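Q: starting from these lines, generate the structure:
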Amino acid sequence: MPSSVMSTIIPAGGHGNPAPIAVSAVGLRKSYGDKTVLDGVDLRIPAGSVFALLGPNGAGKTTAVKILSTLISADGGQVQVAGHDLATSPDKVRAAIGVTGQFSAVDGLITGEENMLLMADLHHLSKREGRRVTAELLERFDLVDAAKKPAQSYSGGMKRRLDIAMTLVGNPRIIFLDEPTTGLDPRSRHNMWQIVRDLVTGGVTVFLTTQYLEEADQLADHIAVLNNGRIAAEGTADELKRLIPGGHVRLRFSDPSAYQSAASALRDATRDDEALALQIPNDGSQRELRSILDWLDSAGIEADELTVHTPDLDDVFFALTAAGAPDPTRQPNQTGQTGQPKETVR
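A: Sure, this is the predicted structure:
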C-alpha cells in the first residue's frame, strides 16, 4: 500500500463507511542495552478517536509516544502514522502530528502570545497568518486576557492550555498527549478533558497516555494496558472491565416472603438473610441485567433495590499490572478484585 494512502478497517457487521486508521503499529520493539522496553507492540487506532495507553511507571508509554512521533527510532516493527511510513517518510509524519509532552514546552520568559507567534514562525507561517492563527487559538483556549503576560506567571492549567494551543498552530491531524494533566488540580483536569473532546469533535485523533484511570474512562474510545513491554489487554473501558471477575447484581427485599421465593429460585445467588439480600454473579451487560428483570417480572417478585456491581478500571489496571500478573498472551481474567457499586435502580 502506498504510504500516502491511509489503511482502513470495516466496522463490525460490515455496515457504514470504512474508518481510516490514524496510527498503525505491528511488532514495535525498543530496547536500551539489555532492558527491553517495547516487546512486539501492535496498535491500530481509528482516525477521529481518543486512544489511551495505560501502564505503570516504566512500562514504555513515553517510549512508544517518542517512537510514533519520530523523536527516537524503533529497533523493529512497522509503523504508519497518518498514512505515512514512519521509517521512509518521517518528515510527512511530523507534518501531520503535534506532540505535547509530560513537561511543558512553554518558554516562561516570554508572553503567551509570543510563544504562539514563535511556534507560527517555526511552522513557516506568514506574519499575517501567524497572527491570525495565534489570535484564534488564544481565544479558543481562553487565554486572551493573559496573552501579554509572561508565561511564567501562568497557573499550571493555563500553561497546559497554552502548550496545547502551541501544538495546534500547525493544524495537526493527530495529537500525542503524554500525561497532559499530571500535576493539575481537579478543575483544570476537567477543563483539559473538555479540550480533548472538542479536538476530537473537530476530527483530530488523540493518542493519550495517562496514569489517571478516570481520565481514560471518561475520554477514551479504546484503551490498551501496557505492561512489561507488551499489551496486556485492550478494548473499550466496558470490555476491559468485563475481563475481571467479581461483577454481580445485588437484590434487596423488604418483604421476607419475596426474599425467600427469590432465594429458592435463584440457587446460584449468595444469600444474606439478615439484610434480605441476594448476590447474583453477573458481568454487568445489558443482556444479563435484562434477563434478571424479566425473570422477576415473570415470577411476580418485586425487589426493593437492584444494584449493579462491576469492576472498574482500577481493578483492571491492578489485575493486569501487578507482580505475577498473567502472561498478556493468555486470558487475563483469572485474577482481580470485587468491584464497587456503580449503579442503583430502584
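Q: contacts, neighbours, all on C-alpha from now
A: Fine.
Q: for the stretch 51-200 of the chain, what spans make up the strands?
A: 76-81, 84-85, 97-100, 174-178 (DSSP state E, counting those that start in this stretch).
Q: and the shortest one, what does it pack onto?
A: Where contact means 3 or more CA pairs under 8 Å, 6 or more residues apart in numbering; DSSP states H and E, strand 84-85 is packed against helix 90-96.
Q: follow-up on the earlier one: distance to Glu234 and mean neighbour count added to the strands of the stretch 51-200 of the chain, as CSV?
A: As requested, the strands of the stretch 51-200 of the chain are exported to CSV (distance: least, CA to CA, whole Å; neighbours: other CA atoms under 10 Å):
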stretch, distance to Glu234, mean neighbour count
strand 76-81, 19, 20
strand 84-85, 24, 22
strand 97-100, 23, 23
strand 174-178, 19, 24
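Q: mind putting the ones you listed in a markdown table, distance to Ser291 included?
A: As requested, these are exported to a markdown table (distance: least, CA to CA, whole Å):
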| stretch | distance to Ser291 |
| --- | --- |
| strand 76-81 | 44 |
| strand 84-85 | 48 |
| strand 97-100 | 46 |
| strand 174-178 | 42 |
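Q: out of those strands, nearest to Tyr259?
A: Smallest distance to Tyr259 across those (CA to CA): 51.3 Å, for strand 174-178.
Q: what helices or strands is the closest one leaning on?
A: Against strand 174-178 (3+ CA pairs under 8 Å, 6+ apart) you get helix 61-68, strand 97-100, strand 205-209.
Q: wait, which of the ones you listed is closest to Glu136?
A: Judging those by CA to CA, what sits closest to Glu136 is strand 97-100, at 17.6 Å.
Q: what's that closest one packed up against?
A: For strand 97-100, the packing partners by 3+ CA pairs under 8 Å, 6+ apart are helix 156-167, strand 174-178.
Q: the structure of the following sequence is requested for comparison with the preceding one:
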Amino acid sequence: MPDDYLIFRPDDVDLSRSPLRTSIAEPTYVLGAFNPGFTRLPNGNLLLMVRVAEALQDPVHGDSARAIRWAADGYHLDRHPLHGIHMDDPRQFALKDRNPRLLGLTSLSWLLPVELDAEGRIILTIHYDKAIAPTASFLEYGVEDARISKVDDTYWMTVCGVSAERHCTAMYRSANGLDYELLGVVLDHQNKDMLLFEGKVGGKFIALTRPLGEVYFAYPEDSEWLGGPSINMAQSPDGLHWKPLDTPGIRARKGTTSTQRIGGGSQPVLTPEGWMMIYHGVEKQDAVGVYRSFWALLDKDDPSKILRVEDEVPLLEANPTLTADIAHQMYLPTPVVFTTGVADAGDHYIVASGEADLACRITQIPKERFR
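A: So this is what the prediction gives:
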C-alpha cells in the first residue's frame, strides 16, 4: 500500500448499526466518514474516531427541508419551509433574512471508533458498540470533528457540539482510549478546533483554540499579518477550566494562501526541537474554500513562543487520485484536506486527515520533513 491512501470511506459504515436507527426509520446515507480524531491505544494499535455525517436520502419533503435533531426521547425531524431558506451549500441551509445567520444541517454527525493496526494500514475492528452519539442538549444537532490527545495516562477528546443553544467545544475523557465519559462544555460559542498538547508545560495543560466571531479588526497596512480567525492558546490546571494566553498565537500572514482562516489540526507533540503541530489554512474560493495543511514549531518550555511556521509550501493538499473511485459521492466544489491527528511511528509520523469532507486519509511522512 502506498504512503498516502484512504483508509475509511462512506461505504465502510454499516448504517443498520447507526445510533439513529433507534428512532428514525426513514432511509439515510453517509454524506461523509471523515475528520477522524487519532491516537495510539494502549495495545499499540491506532484509533480513528471517525465523524459519520448521516443524512436523510430525501431531506426535502413536500414544501419543507428537514433537519435531524436529538432529544432525550429520541431523534426528531424538524421541518423548515422552503420559501424561508437558502440551500446553496450541500452541508447546510440558512434561514432567510436573519442577522446573524441561522443555519440548519442536512445531516447529523456521530463518532465511530475504528481500530487500525500499529502502522495504520489495516482496519482491525469497527467498534459500533462504542460509538458516540448526542446525549445532551448542547449536542442536539451532532457531535463533530473529534481531536484526541493523550496526557500522562489519560485520553482527552474534544468535539464540536452543534445545537441551537450554542456551537461549543465539549470534552470527553477516557482511561483506555475507547470508552469515553462526557465531561461537558469547556469552551463556549464558536471557539473551535481545540487540541490539547500531548504533555503538560509547567504542570499545566496547554491547548490550541480558535475563536470565531462576527467582527475582526484590521492590522496596520504595513503589518505582515492579516486580520481574522487565528489559532490561539489557553492553559488549564485540570483540563476543564481554561484561561486564554495573553500573547497571540499563529495568525494568517500576507503573501500566503491562508487568507480566509486558519485553525488547529493535529495535537501538538513534543520533539527534540519543540512542540510540532499541523494546522489547516483556507484559501477563499467559492462557498467552502480550499483547505491545505501546514505545520509549525513551538518552544518546548513556552509554547506561546513560535519558533517556526511553514505556511508557504503545504505539507498536505487534497489529492483527487485518492478519491477517484468514490468521485460519484463527492459534493464539495473545492479541494479540501483537513488534518486531525498525528502518531509517532519511529522514523516517521502517521498523519490522519479528512479528505474532501468525505473519507479518512492516512499519510506516512518521514520526520526529516519537519526539520
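Q: TM value for the aligned chains?
A: Taking TM-score structural alignment, normalised by the length of structure 1 as the basis, the two superposed chains have a TM-score of 0.27; 155 aligned residues with a CA RMSD of 6.8 Å.
Q: pick the most deeply packed of the helices and strands packed on strand 174-178 of structure 1.
A: strand 205-209 (a mean of 26; mean count of other CA atoms under 10 Å).
Q: residues contacting the helix or strand that that one is followed by, please?
A: The element immediately downstream of strand 205-209 of structure 1 (helix or strand, assigned by DSSP states H and E) is helix 213-219. For helix 213-219 of structure 1, the surrounding residues in contact (CA atoms under 8 Å, 6 or more residues apart in numbering) are 50, 52, 54, 193, 196-197, 210, 223, 237, 313-314.
Q: between the strands of the stretch 51-200 of structure 1, which one is nearest to Val65 of structure 1?
A: strand 174-178 (6.9 Å).
Q: so Asp78 of structure 2 sits against Ala71, correct?
A: No. Look at Asp78 of structure 2 against Ala71 with CA atoms under 8 Å: they stay out of range, at 11.6 Å.
Q: ok, how many other residues are close to Gly157 of structure 1?
A: 20 (other CA atoms under 10 Å).
Q: find the nearest non-adjacent residue to it, please.
A: Ser188 (5.2 Å; CA to CA, 6 or more residues apart in numbering).
Q: now do Gly40 of structure 1
A: Once flanking residues are discounted, Gly40 of structure 1 sits nearest to Gly27: 3.9 Å by CA to CA, 6+ apart.
Q: just to be sure, that neighbour is in a strand?
A: Yes. Counting by DSSP: H, G, I helix; E, B strand; the rest coil, Gly27 of structure 1 is part of a strand.
Q: how many neighbours does Ser188 of structure 1 have?
A: 18.
Q: do the same with Leu162 of structure 1
A: 27.
Q: ok, Glu343 of structure 1 next?
A: When neighbours are counted by other CA under 10 Å, Glu343 of structure 1 comes out with 12.
Q: that one: which element?
A: strand 340-345.
Q: show me what that strand packs onto, helices and strands only.
A: Against strand 340-345 of structure 1 (3+ CA pairs under 8 Å, 6+ apart) you get strand 305-310.
Q: thinking again about what came up before, to Lys92 of structure 1, which of the helices and strands packed on strand 97-100 of structure 1 lies closest?
A: strand 174-178 (12.3 Å).
Q: buried ones in the strand holding Glu343 of structure 1?
A: By neighbour count on 16 or more other CA atoms under 10 Å, the buried set for strand 340-345 of structure 1 is Pro341.
Q: that strand versus strand 305-310: what angle between them?
A: 140 degrees (axes from the mean of the first three to the mean of the last three CA atoms, to 10 degrees).
Q: re earlier: mind checking which of the strands of the stretch 51-200 of structure 1 is nearest Leu289 of structure 1?
A: So among the strands of the stretch 51-200 of structure 1, strand 174-178 is nearest, using CA to CA, at 36.9 Å.
Q: could you say which helix or strand contains Val351 of structure 2?
A: Per DSSP H and E: strand 348-355 holds Val351 of structure 2.
Q: buried stuff in that strand?
A: 349-355.
Q: which elements pack onto the very next helix or strand once past that strand?
A: Per DSSP H and E, strand 348-355 of structure 2 leads on to strand 359-366 as the next helix or strand towards the C-terminus. Contacts defined by 3+ CA pairs under 8 Å, 6+ apart place strand 359-366 of structure 2 against strand 4-8, strand 28-40, strand 348-355.
Q: could you check the angle strand 4-8 makes with strand 359-366 of structure 2?
A: Orientation of strand 359-366 of structure 2 against strand 4-8 (the same axes, to 10 degrees) gives an angle of 140 degrees.
Q: what sits against Thr62 of structure 1?
A: Thr62 of structure 1 makes contact with 178, 209 under the criterion CA under 8 Å, 6+ apart.
Q: distance check, it against Phe207 of structure 1.
A: Here the distance between Thr62 of structure 1 and Phe207 of structure 1 works out to 11 Å (CA to CA, to the nearest Å).
Q: ok, now Val37 of structure 1?
A: On the measure of CA to CA, Val37 of structure 1 and Phe207 of structure 1 end up 19 Å apart.
Q: try Ile67 of structure 1
A: 13 Å.
Q: just to revisit the earlier point, same list (the buried residues of strand 348-355 of structure 2) but as JSON lines, adding distance to Thr209 of structure 2.
A: Converted to JSON lines, these look like this (distance: CA to CA, whole Å):
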{"residue": "Tyr349", "distance to Thr209 of structure 2": "23"}
{"residue": "Ile350", "distance to Thr209 of structure 2": "23"}
{"residue": "Val351", "distance to Thr209 of structure 2": "20"}
{"residue": "Ala352", "distance to Thr209 of structure 2": "19"}
{"residue": "Ser353", "distance to Thr209 of structure 2": "18"}
{"residue": "Gly354", "distance to Thr209 of structure 2": "19"}
{"residue": "Glu355", "distance to Thr209 of structure 2": "22"}
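Q: tell me how many other residues crowd Pro46 of structure 1.
A: 21.
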